[in-house]
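need a structure here:
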Amino acid sequence: MNRINDIFNIIQSANRTVALTGAGVSTLSGLPDFRSKKGLWKQYDQNRVFSLDYFKTDPEYFFNFARQYIFPFLDAEPSIIHHLLAQLEQKKMLRRVITQNIDMLHTKAGNKGVLELHGSPERNFCVTCGKEFSFGQIIAKIESEKFPLCDSCGGVLKPDIIFFGEMLHADVLDTAFHEARQADCCLVMGTSLVVSPAASIPEIAAHYGAKVIIVNREATPLDRLADIVIHTELDTFGSTLMQLLNTR
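Model prediction:
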């Protein structure tokens, strides 16, 4: 409790807090993660699911996966951490959310201008003509098609999720790095910090003088540079910090 008090005081006194979130935030909403011992890669071949080259030859494989693990995002509800970050932003105590997640739950909770490093299924486009489609339009198409096709040219539709073999969107990454350089507090939650370039965000923030706080169930390679590290369940942490936020 004392360390959570310390975290609250750091956030309260900071001028530019940024948050970096990973899969641990979304598993609280009932969504599976990718890299845990029981993660999705134990059930699906990651070299095929998010391979751009494989998608071009067999899009049906990806959309079989998507039916089980991406389309349910539409019905998922934000977790305590999503609500916490939305409330921090509403109270002008949080500058920006940067996330590795593709589930759109930060936006659903109320955060504005979320930086989605790995893209979002909310945006979809035809790989042939570039026509754009919404997440809802894709779901409607999947009900009658093995994989969604463009109604203009017949090309395959691909969600704007970063596949292996694709570069991250430069504008999103540049903005995330800028926010890290400008931050005086970097709150990291629910990520193992083993995937680049997301893992470099707290390093950049620390280099430029920010206080770094890491909250994760397990140790991370960057615990050494953090000012405060808490290994705990995120729902417990989130509930306690939310109570402090609502009583101060």
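
contacts and neighbour counts: CA atoms only from here.
OK.

What residues sit buried inside stretch 230-247?
Judged by neighbour count using 16 or more other C-alpha atoms under 10 Å, the buried positions of stretch 230-247 are Ile230, Glu233, Leu234, Phe237, Gly238, Leu241, Met242.

give me every residue that touches the last one.
Yep, that's Met242 we're talking about. The neighbours of Met242, taking C-alpha atoms under 8 Å, 6 or more residues apart in numbering as the test, are Leu84.

That one is in what secondary structure piece?
helix 234-247 (DSSP states H and E).

Assumed Val18 was part of a strand.
Yes: assessed with DSSP: H, G, I helix; E, B strand; the rest coil, Val18 lies in a strand.

what's the burial count for it?
Using other C-alpha atoms under 10 Å, Val18 has 29 neighbouring residues.

So it sits against Val97, correct?
Yes: contact criterion C-alpha atoms under 8 Å: Val18 and Val97 qualify, at 5.9 Å.

what sits against Gly136?
Contacts of Gly136 by C-alpha under 8 Å, 6+ apart are Glu122.

go again using 6 Å as the cut-off
The contact partners of Gly136, by C-alpha atoms under 6 Å, 6 or more residues apart in numbering, come to none.

quick one: what helix or strand has it in it?
Counting by DSSP H and E, Gly136 is found in helix 135-142.

buried sites along that helix?
Neighbour counts over helix 135-142 (16+ other C-alpha under 10 Å) mark Phe135, Ile138, Ile139, Ile142 as buried.

hmm, back to that, which members of the buried residues of stretch 230-247 are the farthest-apart pair?
Ile230 and Met242 (16.2 Å; C-alpha to C-alpha).

can I get the buried residues of helix 135-142 in JSON lines with distance to Asn9?
As requested, these are exported to JSON lines (distance: C-alpha to C-alpha, whole Å):
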{"residue": "Phe135", "distance to Asn9": "39"}
{"residue": "Ile138", "distance to Asn9": "44"}
{"residue": "Ile139", "distance to Asn9": "44"}
{"residue": "Ile142", "distance to Asn9": "48"}
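
Quick one: the strands in this structure, in order.
Assigned by DSSP state E, the chain shows strands spanning 17-21, 96-99, 115-116, 119-126, 132-134, 157-161, 185-189, 211-216, 228-231.

Now the second one, please; I'll put the structures next to each other:
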Amino acid sequence: MRLQGVHALVTGGGSGIGAAIARALAAEGAALTLVGRRRDALEAVAATLPGACVAPADITDCAAVDAAFAEARAAHGPIGILVNNAGAATSAPFAKVTAEAWRATMAVNVDALFHCCQSALPDLLDAPAGRIVTIASTAGVRGYAYTAPYVASKHAAIGLTRALALELAGSRVTVNAVCPGFTDTDIVSATIATIRSKTGRSEAEALAELTRFNPQKRLIEPAEVAEAALWLSLPSAKSITGQAILVAGGEVM
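Sure, this is the predicted structure:
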């Protein structure tokens, strides 16, 4: 129970990678707050984690983030671990990306990081071992076609990680990113459905289009990403900061 009594807040904690991270942190004794837009999904995960609370919010809204984090503190005290997991992805040729689609992706994948990190920072600076872990993507360290807004936003997420890590290096706060390859989540399922509808390929062929990037020829499992996030959240990881750690089966950048 290496995180006994530590308050961990996970955005996008109602499904996929976020839910897996919440379970991994709870297994080490952390008190969990799950933040996201869908109360029902958050509550379903929280019901499996003793003492976990939920604080539904639109994390693209600064005031909503502040209110949710205040609710989290009222339940579990100051925040010691912030996991920025919530994200959004769409696919389209760059020439067809609308300004609205671009802005929506940036709002979730970049602006929300700004809001959440600023809101949690006073707590993290006072914590014995404050931790910020952002779930980025291999798209943050390389490019993929037809996902320009997503790739740009994940590069920004890693840039923010590196900037904050240096700025906070004199404190007890570490700031890192985990970069999964294509992972077995709802987002990837939607991508597979899009490939099938636009190309007429079978599900197996559409899946192969994604797994070809991974030398192990498979999707990453959410639990694998959660293990990396857990490690970075531990007090013993105090010398690991400013890193973008790939969980991608050997995918070359």
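
Kindly provide the TM-score of these chains.
The TM-score (TM-score structural alignment, normalised by the length of the first structure) is 0.30; 123 aligned residues with a C-alpha RMSD of 5.5 Å.

you'd agree Asn216 of the first structure is up against His231?
Yes: if you go by C-alpha atoms under 6 Å, Asn216 of the first structure and His231 touch, sitting 5.1 Å apart.

shared neighbours of these two, anything?
Shared contacts of Asn216 of the first structure and His231, defined by C-alpha under 6 Å, 6+ apart, are absent.

What segments of the first structure are helices?
Shown for the first structure, the helices assigned by DSSP state H span residues 2-13, 23-27, 46-49, 52-57, 59-69, 80-90, 105-109, 135-142, 170-182, 200-207, 234-247.

Need the winner for burial among these.
The highest mean neighbour count among the helices of the first structure, using mean count of other C-alpha atoms under 10 Å, belongs to helix 23-27: a mean of 23.

Ala190 of the second structure versus Glu71 of the second structure, what's the distance?
For Glu71 of the second structure, the distance to Ala190 of the second structure (C-alpha to C-alpha, to the nearest Å) stands at 32 Å.

Comparing these two, which residue is more hemmed in?
The residue with more neighbours, out of Glu71 of the second structure and Ala190, is Glu71; 17 against 13, by other C-alpha under 10 Å.

on that earlier part again, out of the helices of the first structure, which is closest to Gly119 of the first structure?
Set against Gly119 of the first structure and scored by C-alpha to C-alpha, the helices of the first structure come closest in helix 170-182, at 9.1 Å.

State which helix of the second structure is the longest.
If you go by DSSP H, the second structure has its longest helix at helix 148-167.

by contact count, what packs against it?
Identification of packing neighbours for helix 148-167 of the second structure by 3 or more C-alpha pairs under 6 Å, 6 or more residues apart in numbering; DSSP states H and E yields strand 174-180.

So which of the helices of the first structure is nearest Val188 of the first structure?
So among the helices of the first structure, helix 200-207 is nearest, using C-alpha to C-alpha, at 7.6 Å.

before we move on, back to that, tell me which of the strands of the first structure sits nearest to Tyr54 of the first structure.
Nearest of the strands of the first structure (C-alpha to C-alpha): strand 157-161, 12.4 Å.

Return the set of buried residues in the longest helix of the second structure.
Quick answer for helix 148-167 of the second structure (16+ other C-alpha under 10 Å): 148-162, 164-165.

how about the helices in the stretch 51-200 of the second structure?
With DSSP state H, counting those that start in this stretch as the criterion, the stretch 51-200 of the second structure has helices at 62-76, 99-106, 112-126, 148-167, 186-199.

would JSON lines of the ones you listed with distance to Thr174 of the second structure be doable?
Formatted as JSON lines, the helices of the stretch 51-200 of the second structure follow (distance: least, C-alpha to C-alpha, whole Å):
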{"stretch": "helix 62-76", "distance to Thr174 of the second structure": "20"}
{"stretch": "helix 99-106", "distance to Thr174 of the second structure": "24"}
{"stretch": "helix 112-126", "distance to Thr174 of the second structure": "9"}
{"stretch": "helix 148-167", "distance to Thr174 of the second structure": "6"}
{"stretch": "helix 186-199", "distance to Thr174 of the second structure": "28"}
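
so which of these gets nearest Ala177 of the second structure?
Closest to Ala177 of the second structure of the helices of the stretch 51-200 of the second structure is helix 148-167 (C-alpha to C-alpha; 6.5 Å).

in the helix or strand containing Ala208 of the second structure, what counts as buried?
Taking DSSP H and E as the definition, Ala208 of the second structure sits inside helix 203-211. Neighbour counts over helix 203-211 of the second structure (16+ other C-alpha under 10 Å) mark Ala206, Leu207, Ala208, Leu210, Thr211 as buried.

Apart from its chain neighbours, what residue comes closest to the second one?
Read it as Leu207 of the second structure. Ile192 (6.2 Å; C-alpha to C-alpha, 6 or more residues apart in numbering).

Just want the angle from the helix holding Ala208 of the second structure to helix 186-199.
Put simply, helix 203-211 of the second structure runs at 120 degrees to helix 186-199, going by axes from the mean of the first three to the mean of the last three C-alpha atoms, to 10 degrees.

which is the next helix or strand following helix 203-211 of the second structure?
Using DSSP H and E, the helix or strand that follows helix 203-211 of the second structure towards the C-terminus is helix 222-233.
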